[in-house]
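In: 3D, please:
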Amino acid sequence: MDPSRRGVLSVALFSVAVTVPDWPDVVGRIEAAQKGARTRIGMSDVHTVTAMTEQLSTMDDQFGGRTARPLAAAFLVNTVAPFLRTDGPEDVRKAMMSAASDLCYLTGYMAVDEGLHGLAQRYYLKALEFAGASEDHLTYCTTLRGMSVQAVNLGQGPTAKRLADAAAAASPQAGPRMRAFLVGQQAHAAAQIGDRRSALLYLHAAEVAMDKAESRGKVFGSYDPAALNYHTSRVRFEMGDVHGAIAAMEESDRLRDDIYRRTRAHHRAILAEQQLSVGYLEAACHTWGLALDDYPLVNSGRIDQRMTDMFHLIRPHLRNHEAQALYERARAVVRPELIPV
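Out: Next up is the predicted model:
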C-alpha cells in the first residue's frame, strides 16, 4: 500500500470533529448503573484494577497493542464493569471510577497502536466520562493529550492543537513533569500547523519543566528525557530541520529504557525514514535493522505500517549491498501480508 494513503484514512476519521466534553460538563456526573451480582466493593477491588492496569501497560510496552488490548478489553468487560455496577462507600466508588478511567485510556491507546482509530476514540471518550465522574484531573488531561497524539500522528494538526490546548488548560496546577508531558505535545501540534514561534516556546517550556522534574527524581508514567527528545525530534522535523530531528531522535533512542520495546521499534523506524530522507542510506539500513531485531516480539499495527513503508522506501536502492541485505532480511521477518509483491 502506498504510504500516502494514511492521509486519506485520517481525513475520513477527523472530517467531523470529536465532541469533547469540557471538565465542568463531566465532573461528578455519570449515568446510574444497575447493581451487579456482588453486594459491595472495597478498596481492595480498586487496588486489583489498578495493579492489573499497570501489568497491562507493561505488556503493551513490551508486546504491542494487538497483544495487550484484547486482554484489557476482556478485563474491562468481565471484571471492571461489574465492579462499577456494585454498591460501596462513596470514596470507594469514586476511586473505582478513577481506576476505570485509567484503564479506558490505556485501552484506547492500545487501539491506536492497532490502527483502530474509531474504537480508540470511543475508549477515550469513556475515559473522559469516568474521569469527570471521579474528579480525576490527571486522567482527564492525560486522555485529552492522548487524543491529541492520535490526531497529530494522523496529520490533523488543528484538531491536535485544540486537544493539546484543552489538556493543558484543564490542568492549571500541574507539576513540572506533568507540565512537560502536556506542553511537549502542544509543541508538536503547533509545529504541524506551522506555528513555529509557539512550537519553540512550548518546547522550551517543556525542557525547563523536565529539568525541574528530573531534579526531583519522581517519574510520571513514561514521560522522561527520552520522550522529550522524541517531541523535540518531531518539532524539528515538522519545521524542516531534518538533521536536528535526527540528532534528537538518536538521543531519544540512547536514553530510552529497554522496557519500552514497542516504542523503541516504532521510533527507530521513524529515525530510519528521517535518515534516508537526507541521503544517509547505510545509516538508515542499520537503524531499520535494529527495529527488525524487536519486530518478531511486538504485535503493533503502527510498526507494521512502518515496515510496509520501509519496503517501498528501500526498493529504489536495492543495488546497494546493505539495502539489499536489509530487504531480504525484512522479507524473512515481516508478516507475509505486509510484503509488497
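In: From here on, just use CA atoms for contacts and neighbour counts.
Out: OK.
In: Pull out the buried positions in whichever strand or helix holds residue 328.
Out: Using DSSP states H and E, the secondary-structure element containing residue 328 is helix 321-333. By neighbour count, and taking 16 or more other C-alpha atoms under 10 Å as the criterion, the buried residues in helix 321-333 are 322, 323, 324, 326, 327, 330.
In: what does stretch 245-264 give?
Out: In stretch 245-264, counting by 16+ other C-alpha under 10 Å, buried: 245-253, 256, 260-264.
In: likewise stretch 214-227?
Out: Of the residues in stretch 214-227, those buried (16+ other C-alpha under 10 Å) are 223, 224, 225, 226, 227.
In: Of the buried residues of stretch 245-264, which is the nearest to residue 18?
Out: Comparing those against residue 18 with C-alpha to C-alpha picks out residue 263 as the nearest, at 26.5 Å.
In: To compare with the earlier structure, here is another sequence to fold:
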Amino acid sequence: MDPSRRGVLTAGLYSVALGIPGWPDLVGRFEMLRTDPRMRIGMAEVRSVMAMTERISDLDDQFGGRMARPMAASFLVNTIAPYLQADASEEVRKAMLSAAADHCYLTGYMAMDERHDSLAQSYYMKALGLAGHAGDHLTYCTTLRGMSVQAVDLGHGSTAMRFADAASAASPQAGPRMRAFLAGQQAHSAAQTGDKAGALYHLGIAEVAMEQAESKAKAFGSYDPSSLAYHEAKVRWELGDKTGAITAMETSDRLRYSVYVRNRVRMTGMLAEWKLQAGRLEEACADWHRALDDYPTIQSGRADDRFRSMMAMVKPYQGNRHARELYDRARPMAKTA
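Out: Below is the predicted model:
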C-alpha cells in the first residue's frame, strides 16, 4: 500500500483550474492538529527531518522519483505527521512545519516524476498550507514554481503562467538566485502560450539575476547556469528557433553537475529528439546512446517517456546503420519502461 494514501492526502484528477491559496490567506490560518501530550519535540527532531529530506532528494536526483518517493511518503506518515502533533515551543513548531512543507514539496515533485500528476498536485497543495502556517516564504514560492513546472510539462501553458506569476508576486524580497529561478519558469511558461515578448522579457530578467547570483557565491543544488540554459533552450524551441534551442540545451548539458543523473537522461533524450527533428540523425543517435548509458539505473516515469519517444522516432530509420545499432541496443531495455 502506498503510504502517501493512508489518510494523509486524497488525490483526484489533476485540476487545471486549481485555485492558488494566497500567502496572506495561509499565514496563521492552517488548521492546527491535535497535540499529543505524550510526545515533545525540539530542534533535534527538526534537523533530523531536514537531513532525511536532503538525503531523499539526493536519491531522487540520482535514481528518480519511482525509487525514492515510497521512502519519502513513509517518512511523512510515520515520522513527520506525529512530530506535527507533538508538544513543542512556538519556535520549534514553526520550524517543523517548514521542514514538513519542504518534504511535502519534494514528495510532490517525485510523484510528478513518476507521472502521478494528481497525487503530486495534492502534495503541492499540502506544502503550500504548511509553508503558510510556518511563515516560510521560500518554500511557498518554490512550491508554486513546482506547480508551474508540472503544468507546463503537461502542456497547460496558461495555467503554468498563472502559477509562475503567483510565485514571483509572492516573493518581492527574493535574492538574485531565487529571482532567476522564478523568472526562468515564467519565460518557459510564456513561450508555451506563444507570448514571445513576455518570454524574452522574463528570460532577460533571469539572465541578469543569474549573473548577480554567480558573482556572489556558487550554490550547488539550487538554480544554476545549467538550469538557466535549459530554460533558454525551452523558450527558443517553443518560439521556433530550433538551432538556438539545440545550442542552449548543449550548453545546459555541459554545465550540469554529474550527480543529476535522472535529469541528464531526460535532457539528453530531449536534445536527441530535437536534433532528429532538425535532420541531424547521427548526432541524435550519439546523444541517445549517452542517455542509454544511465537509463537502466533510473526509475522515472518522465525518463520512460523519453525512452518510448526515442524508440518511436528512431524506428523508421532502420536503414541507417547508426539508427539500427541504437534501436538494437535499446530493445532489451524496453521492459524497464
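In: thinking again about what came up before, return the subset of the buried residues of stretch 245-264 of structure 1 lying in helices.
Out: Judged by DSSP state H, the buried residues of stretch 245-264 of structure 1 include 245-253, 261-264 as members of helices.
In: Could you list every helix and strand in contact with the helix holding residue 328 of structure 1?
Out: Identification of packing neighbours for helix 321-333 of structure 1 by 3 or more C-alpha pairs under 8 Å, 6 or more residues apart in numbering; DSSP states H and E yields helix 281-294, helix 301-314.
In: how about those helices, which one is nearest residue 191 of structure 1?
Out: Go through those one by one with C-alpha to C-alpha and the one that ends up closest to residue 191 of structure 1 is helix 301-314, at 21.9 Å.
In: Return the set of buried residues in that closest one.
Out: The neighbour-count criterion (16+ other C-alpha under 10 Å) identifies 301, 302, 303, 304, 305, 306, 307, 308, 309, 310, 311, 314 as the buried residues of helix 301-314 of structure 1.
In: could you dump these to JSON lines with distance to residue 192 of structure 1?
Out: Putting those into JSON lines (distance: C-alpha to C-alpha, whole Å) gives the following:
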{"residue": "301", "distance to residue 192 of structure 1": "23"}
{"residue": "302", "distance to residue 192 of structure 1": "20"}
{"residue": "303", "distance to residue 192 of structure 1": "22"}
{"residue": "304", "distance to residue 192 of structure 1": "24"}
{"residue": "305", "distance to residue 192 of structure 1": "21"}
{"residue": "306", "distance to residue 192 of structure 1": "20"}
{"residue": "307", "distance to residue 192 of structure 1": "24"}
{"residue": "308", "distance to residue 192 of structure 1": "24"}
{"residue": "309", "distance to residue 192 of structure 1": "21"}
{"residue": "310", "distance to residue 192 of structure 1": "23"}
{"residue": "311", "distance to residue 192 of structure 1": "26"}
{"residue": "314", "distance to residue 192 of structure 1": "26"}
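In: What is the burial count for the counterpart of residue 290 of structure 1 in structure 2?
Out: Using TM-score structural alignment as the criterion, residue 290 of structure 1 maps onto residue 290 of structure 2. Residue 290 of structure 2 has 16 neighbours, counted by other C-alpha atoms under 10 Å.
In: do the same with the one 4 residues further on
Out: Counted by other C-alpha under 10 Å, the residues lying close to residue 294 of structure 2 total 15.
In: do the same with the one 5 residues further on
Out: Under the neighbour criterion other C-alpha under 10 Å, residue 299 of structure 2 is assigned a count of 22.
In: before we move on, what about residue 239 of structure 1?
Out: Residue crowding around residue 239 of structure 1 was assessed by other C-alpha under 10 Å; the count is 20.
In: Where is the longest helix in structure 2?
Out: Longest helix in structure 2, counting residues (DSSP H): helix 90-114.
In: Taking helix 301-314 as reference, get the angle to that helix.
Out: Here helix 90-114 of structure 2 runs at 20 degrees with respect to helix 301-314, directions being taken by axes from the mean of the first three to the mean of the last three C-alpha atoms, to 10 degrees.
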